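[1] from the sequence below, what's the structure:
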Amino acid sequence: MSRPVILTCALTGGAALSGKNPAVPVTPAEIAQQAVDAAKAGATIAHIHVREPGTGAPSMRIDLYSEVVDRIRQADCGILINLTTGPGARFIPGNDDPRIGDPASTLAVWQKRVEHIEALRPDICSLDVGSMNFGQHVFINTPADLKKMAEAIRKVNVKPEMETFELGHIRLAKHLIEQGLIEAPPLFQICLGIPWGAPATPEVMMAMRNELPGGAEWAAFGIGAMQFPMVAQAVLLGGHVRVGLEDNLYLRRGMPAPHNAALVERAVTIIEQLDRNVASPGEARAILKLGQPEDVRFMPTAGA
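    Predicted coordinates:
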């Protein structure tokens, strides 16, 4: 019998998306409610960014993360919580001096990027393994900072989900594993279609999967119109999947998704049509060797 497929829902992301689809959640209450609804639709994991409630701009405020996590834990829906560590890596060179960042840069010290992980101790957190041109800015994740972030994440017993956007990122991730910084089984997320990373094609997904170390768990996603084709491709190649408004705003061509749960429901249908089952949170914990959740639902968190 084939293993169940872990289904992640990436709820909101950090790009300016709410103006393109008003269903993108912004406030902590909206983000948490869409996580709960995604769980009811079949999602196993909620991947979470936070936004400034008044503007919808991406945020790194720990009080916003705390409120989202508290609301999800109090709902007791079982979904695994995956907090991003991606914010704080964006750099845009200044026009007058490229060594000095443009005001739109968000580059932050590595400690700032993991402080919410240390305080809130989610089940999983993303770890973007490598630097790249990311749209119109540079996404900076140096090997030295990644080592420090991985060490901090390991100390609080959180599973890092290593996000890889090209083959070189997998090489760097293997180096972190060889250094003993990543607990077994390593968890990879193959991210496809992001400008200017690896394209969302079956050939590229297979090539990246083939470079993963033995025993690794992996998932993959494509952005935009390639979201659902990449769901099917990942399942066929033996991986897990991710959907959500962070990566794609449409349920079908010309039809904006009304909420994240609708994207989850369509992914569940694809998985089941391929004669696979979606993993429950308990099954995902067993696959990823996470153990059982601690009783932290009503512990005071940072800023409380």
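
[2] rest of the way, CA atoms for contacts and neighbours
    Fine.

[3] quick one, what contacts the closest residue in space to L127 that isn't next to it in sequence?
    Distances taken as Cα to Cα, 6 or more residues apart in numbering place M162 nearest to L127, at 4.8 Å, with adjacent residues excluded. Residues in contact with M162 (Cα atoms under 8 Å, 6 or more residues apart in numbering) are S126, L127, D128, V129, A173, L187, F188, Q189.

[4] restricted to strands, list these.
    Judged by DSSP state E, the subset of these located in strands is S126, L127, D128, L187, F188, Q189.

[5] I'd like those residues laid out as JSON lines, including neighbour count and distance to M1.
    Formatted as JSON lines, the ones in strands among the contacts of M162 follow (neighbours: other Cα atoms under 10 Å; distance: Cα to Cα, whole Å):
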{"residue": "S126", "neighbour count": "21", "distance to M1": "30"}
{"residue": "L127", "neighbour count": "26", "distance to M1": "32"}
{"residue": "D128", "neighbour count": "26", "distance to M1": "33"}
{"residue": "L187", "neighbour count": "21", "distance to M1": "22"}
{"residue": "F188", "neighbour count": "27", "distance to M1": "23"}
{"residue": "Q189", "neighbour count": "23", "distance to M1": "24"}
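
[6] JSON lines please, covering the residues you listed and showing distance to P22.
    Formatted as JSON lines, the ones in strands among the contacts of M162 follow (distance: Cα to Cα, whole Å):
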{"residue": "S126", "distance to P22": "25"}
{"residue": "L127", "distance to P22": "28"}
{"residue": "D128", "distance to P22": "27"}
{"residue": "L187", "distance to P22": "32"}
{"residue": "F188", "distance to P22": "30"}
{"residue": "Q189", "distance to P22": "27"}
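
[7] A16 contacts S59, doesn't it?
    No - using Cα atoms under 8 Å, A16 is not in contact with S59, being 11.6 Å away.

[8] just how off-centre is the host helix or strand of the residue nearest to L127 within its chain?
    For M162, the host element (DSSP states H and E) is strand 159-164. Taking the mean of its C-alpha atoms, strand 159-164 sits 8 Å from the chain's own mean (Cα atoms, centre = their mean, to the nearest Å).

[9] same question, stretch 242-262
    Computed by Cα atoms, centre = their mean, the chain-centroid distance of stretch 242-262 equals 16 Å.

[10] who touches it?
    With Cα under 8 Å, 6+ apart as the test, stretch 242-262 has contacts from 7-15, 17, 20-21, 23-24, 34, 37-41, 219-225, 227-228, 231, 263-264, 267.

[11] here is the second sequence; please produce its structure so I can put it next to the first one:
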Amino acid sequence: MASKTLLTCAVTGNITTPDQTPHLPITPTQIANECLAAAEAGAAAVHIHVRDPQSGKPSMEVELYREVMDQVRRGNPELIINLTTGPGGRFIPSHDDPRVAAPGSTLVQPEKRVEHVRVLRPDICSLDLNTMNSGPDVVINTPRNVRIMAKIMREAGVKPELEIFDSGDIHLARDLIADGTLDGPGMWTFVTGVKYGFSSSPETLMYARSLLPAGAIWSAFGIGRFEFPYVALAYLNGGHVRVGMEDNIYLEKGVLAKSNAELVLKAKRIVQDLGGELANPREARAMLNLPARA
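    Below you'll find the model as predicted:
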């Protein structure tokens, strides 16, 4: 296993709602403050979505991302910033004509989904490879669209984090590495517990890990009640870890986490109790071959 463990905190996400927890960060300042507090607690990287400050609903506005990034950079220049590119891939077919998008669909051109990455150039951004049922809807990431997004990421000098929801995603990513669309062996994250995707089981992790190219850097996380068991499971099997309110809002059964930092501190204790140590942002940058920051 790695000498030190990279912990990423996903602070707000796209699915968790303010109705579920009053502690969910919504405004750019709230999101940035949660990122900085998570770093103080032990996170070396933060995975960032943004939301409309008035409604609390997910947003793709470049200026909201800019505001969050600027505040995080001012508060902690070394912290690794990982921006999502997941929004813009959801499709809900209308009942009358399934070729027509129903209300709630977000599917847009791939260039739009990575506009903030092209403009702001974070350290890392997620790259989803899944086309799958996601709850009642469908998420669409065609090979063509993935190639377009990957090209823009490369031109911006941003490292893609390959988010893996099922085994077919790994096979697609390996094809993209083979043809030069992506650089290998890659940085991979197994997303488990999303309905109709990978289950949060030890067997899932063993299988997914077995499909990776030699030398790949990988992490894994579980949704909801599987969040903390998966911290232990990923660490013990040589991977890195992720927690945060994007994935889980509970510190323990029936107890809401009051902050992302609380989730990070619990994950840190789990890693340390198992004999591990978290990497700081500088160490994590070296691990991921990212440029150092003053």
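
[12] quick check: TM-score for this pair?
    The TM-score (TM-score structural alignment, normalised by the length of the second structure) is 0.98; 294 aligned residues with a Cα RMSD of 1.2 Å.

[13] now a PyMOL select for only the buried ones of the contacts of stretch 242-262 of the first structure.
    Those of the contacts of stretch 242-262 of the first structure that count as buried under 16 or more other Cα atoms under 10 Å are selected in PyMOL with:
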select buried, resi 7+8+9+10+11+12+13+14+17+21+23+24+34+37+38+39+40+41+219+220+221+222+223+224+225+227+228+231+263+264+267
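
[14] strands - which of the contacts of stretch 242-262 of the first structure land there?
    L7, T8, C9, A10, A219, A220, F221, G222.

[15] nearest to W196 of the first structure, of those residues?
    G222 (13.1 Å; Cα to Cα).

[16] the closest one matches what in the second structure?
    Aligning on TM-score structural alignment places G222 of the first structure opposite G222 in the second structure.

[17] gap between that match and Y196 of the second structure?
    14 Å (Cα to Cα, to the nearest Å).

[18] tally of neighbours for A178 of the second structure?
    13 (other Cα atoms under 10 Å).

[19] and it, what's its match in the first structure?
    That one, A178 of the second structure, aligns with E178 by TM-score structural alignment.

[20] ok, its match to P213 of the first structure distance?
    Taking Cα to Cα, one finds E178 of the first structure at 10 Å from P213 of the first structure.

[21] got it, and W110 of the first structure?
    In terms of Cα to Cα, W110 of the first structure sits 26 Å off from P213 of the first structure.

[22] over to E246 of the first structure?
    28 Å.

[23] okay, these two: which has more neighbours?
    Remark: of E246 of the first structure and P213, E246 carries more neighbours, 23 against 16, as counted by other Cα under 10 Å.

[24] so that one is in which element?
    Following DSSP H and E, one finds E246 of the first structure outside all helices and strands.

[25] tell me who's in contact with T8 of the first structure.
    A43, T44, I45, A46, H47, V241, R242, V243.

[26] turn those into a markdown table, including distance to T142 of the first structure, neighbour count and secondary structure.
    Listed next are the contacts of T8 of the first structure as a markdown table, based on distance: Cα to Cα, whole Å; neighbours: other Cα atoms under 10 Å; DSSP: H, G, I helix; E, B strand; the rest coil:
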| residue | distance to T142 of the first structure | neighbour count | secondary structure |
| --- | --- | --- | --- |
| A43 | 32 | 32 | coil |
| T44 | 31 | 28 | coil |
| I45 | 27 | 26 | strand |
| A46 | 26 | 27 | strand |
| H47 | 23 | 23 | strand |
| V241 | 27 | 28 | strand |
| R242 | 26 | 31 | strand |
| V243 | 28 | 29 | strand |
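
[27] of all the residues you listed, which comes closest to G282 of the first structure?
    T44 (8.9 Å).

[28] surely the closest one meets C77?
    No - assessed by Cα under 8 Å, T44 of the first structure is found out of contact with C77, at 10.1 Å.

[29] burial of whichever residue in the second structure pairs up with A29 of the first structure, as a residue count?
    A29 of the first structure maps onto T29 in the second structure, with residues paired by TM-score structural alignment. Look at T29 of the second structure: counted by other Cα under 10 Å, it has 17 neighbours.

[30] the helix or strand hosting T29 of the second structure against the first structure, how far on average?
    Here T29 of the second structure, judged by DSSP H and E, is contained in helix 28-41. Superposed on the first structure, helix 28-41 of the second structure shows a mean distance to its aligned partners of 0.2 Å (mean Cα distance after the TM-score superposition for the first structure).

[31] show me where the stretch 1-150 of the first structure has its helices.
    28-41, 62-75, 110-120, 143-155 (DSSP state H, counting those that start in this stretch).

[32] quick one: distance of the last one to the chain centre.
    Read it as helix 143-155 of the first structure. For helix 143-155 of the first structure - counting by Cα atoms, centre = their mean - the centre lies 17 Å from the chain centre.

[33] kindly name the residues of the second structure that line up with that helix.
    On the second structure, the counterpart of helix 143-155 of the first structure by TM-score structural alignment is residues 143-155.

[34] what does that stretch rub up against?
    Contact with stretch 143-155 of the second structure is made by 109-111, 113-114, 117-118, 125, 127-129, 159-160, 172, 176, 181-182, as judged by Cα under 8 Å, 6+ apart.

[35] ok, stretch 112-122 of the first structure next?
    Contacts of stretch 112-122 of the first structure (Cα under 8 Å, 6+ apart): 60, 62, 65-66, 69, 80-83, 85-88, 125, 149, 152-153, 156-158, 301-302.

[36] alright, I will stop here.
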